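Student: here are the coordinates; sequence isn't available:
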């Protein structure tokens, strides 16, 4: 994202927080900006390091975890459970509702793309899980993939 897009996205995040009654503090906004500038998902400790570089002040990892929880609860960021890393929501600037997120994760370069799962697929998944005697706790999906760029260089992730 370029600086103009980041500023536009941060403004949209502030507006969304005002609507929900949440408070996007300066530090929360800065953590979101770190995620928006990143080309890949970041761990909390990656964010601590980048925050210090970007803003010239240290920030405790526990504070970053709390801020990430806030951002996730406000649908401004997502946690990739398989990697214990975080990324900014790709739909902050959108004015319409998005479905359940699905993350396509390149097993070669770690690029992540967020897409929405169709609601009928989630319903079918939920029904199948229920038939198996379980309750679905999260319908977020994380799929190991190969992005188009990496597929041109090497057609598999077998060597990663």
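Tutor: Ah, there it is. The model shown is predicted, which means the values in this text are computed figures rather than measured ones.
Student: CA only for contacts and neighbour counts going forward, please
Tutor: Will do.
Student: which stretches in the protein count as helices?
Tutor: 3-20, 26-37, 44-55, 61-73, 119-131, 148-153 (DSSP state H).
Student: pull out the buried positions in the longest one.
Tutor: By neighbour count, with 16 or more other C-alpha atoms under 10 Å as the criterion, the buried positions of helix 3-20 are 6, 9-10, 12-14, 16-17.
Student: got it, and the shortest one?
Tutor: When burial is assessed from 16+ other C-alpha under 10 Å, helix 148-153 yields the following buried residues: residue 150.
Student: check it against this one:
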């Protein structure tokens, strides 16, 4: 069993344990996100599902599927770019903290890391002091990955 199959099998078990179902189309969309290893829009996912898996899925269905996958905590929506990324913790069995997403502006690769509870608490307190309440502690940061940095340096040399 390859890594993609193992992740999908684990996602199926998670859904089954929660009383939901990972249908064939849901598996295809999730597989597209996992396979791409970067943030994708719904329309980019439509193209990947057709090219990689030979499956045509209408845009309205892809949006509904992404909503389902997000509710099952299998994908994350990146608000900064209106794209989606597979959760990097699908196969983990322990609880995770607040996700922080490092998003490469060049290639759209995303790295999910966790922010400590104390750091989130400090951010919430700082917001509170200036009259704001944090509605979503998810943090998204525009970055450049080391591969793109290396390419940029090579290009400028």
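Tutor: All right, it came through fine. Because the structure is a prediction, the values reported are computed rather than measured.
Student: could you redo the buried residues of helix 3-20 of structure 1 as JSON lines and give each row distance to residue 151 of structure 1?
Tutor: Shown next, in JSON lines, are the buried residues of helix 3-20 of structure 1 (distance: C-alpha to C-alpha, whole Å):
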{"residue": "6", "distance to residue 151 of structure 1": "29"}
{"residue": "9", "distance to residue 151 of structure 1": "31"}
{"residue": "10", "distance to residue 151 of structure 1": "33"}
{"residue": "12", "distance to residue 151 of structure 1": "34"}
{"residue": "13", "distance to residue 151 of structure 1": "34"}
{"residue": "14", "distance to residue 151 of structure 1": "38"}
{"residue": "16", "distance to residue 151 of structure 1": "37"}
{"residue": "17", "distance to residue 151 of structure 1": "39"}
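Student: turn the helices of structure 1 into a markdown table, columns for distance to residue 107 of structure 1.
Tutor: Formatted as a markdown table, these follow (distance: least, C-alpha to C-alpha, whole Å):
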| stretch | distance to residue 107 of structure 1 |
| --- | --- |
| helix 3-20 | 27 |
| helix 26-37 | 20 |
| helix 44-55 | 19 |
| helix 61-73 | 24 |
| helix 119-131 | 24 |
| helix 148-153 | 9 |
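Student: how about the aligned partner of residue 27 of structure 2 in structure 1, nearest residue that isn't a chain neighbour?
Tutor: Residue 27 of structure 2 maps onto residue 29 in structure 1 when the alignment is built from TM-score structural alignment. Distances taken as C-alpha to C-alpha, 6 or more residues apart in numbering place residue 10 nearest to residue 29 of structure 1, at 7.0 Å, with adjacent residues excluded.
Student: give the equivalent position in structure 2 for the one you found.
Tutor: Matched by TM-score structural alignment, residue 10 of structure 1 corresponds to residue 8 in structure 2.
Student: ok, residue 88 of structure 1 next?
Tutor: By TM-score structural alignment, residue 88 of structure 1 lines up with residue 86.
Student: how near is its match to residue 151 of structure 2?
Tutor: 26 Å (C-alpha to C-alpha, to the nearest Å).
Student: quick one: the alignment partner in structure 1 of residue 100 of structure 2 from residue 144 of structure 1, how far?
Tutor: Residue correspondence, TM-score structural alignment: residue 100 of structure 2 in this structure matches residue 102 in structure 1. Per C-alpha to C-alpha, residue 102 of structure 1 is found 11 Å from residue 144 of structure 1.
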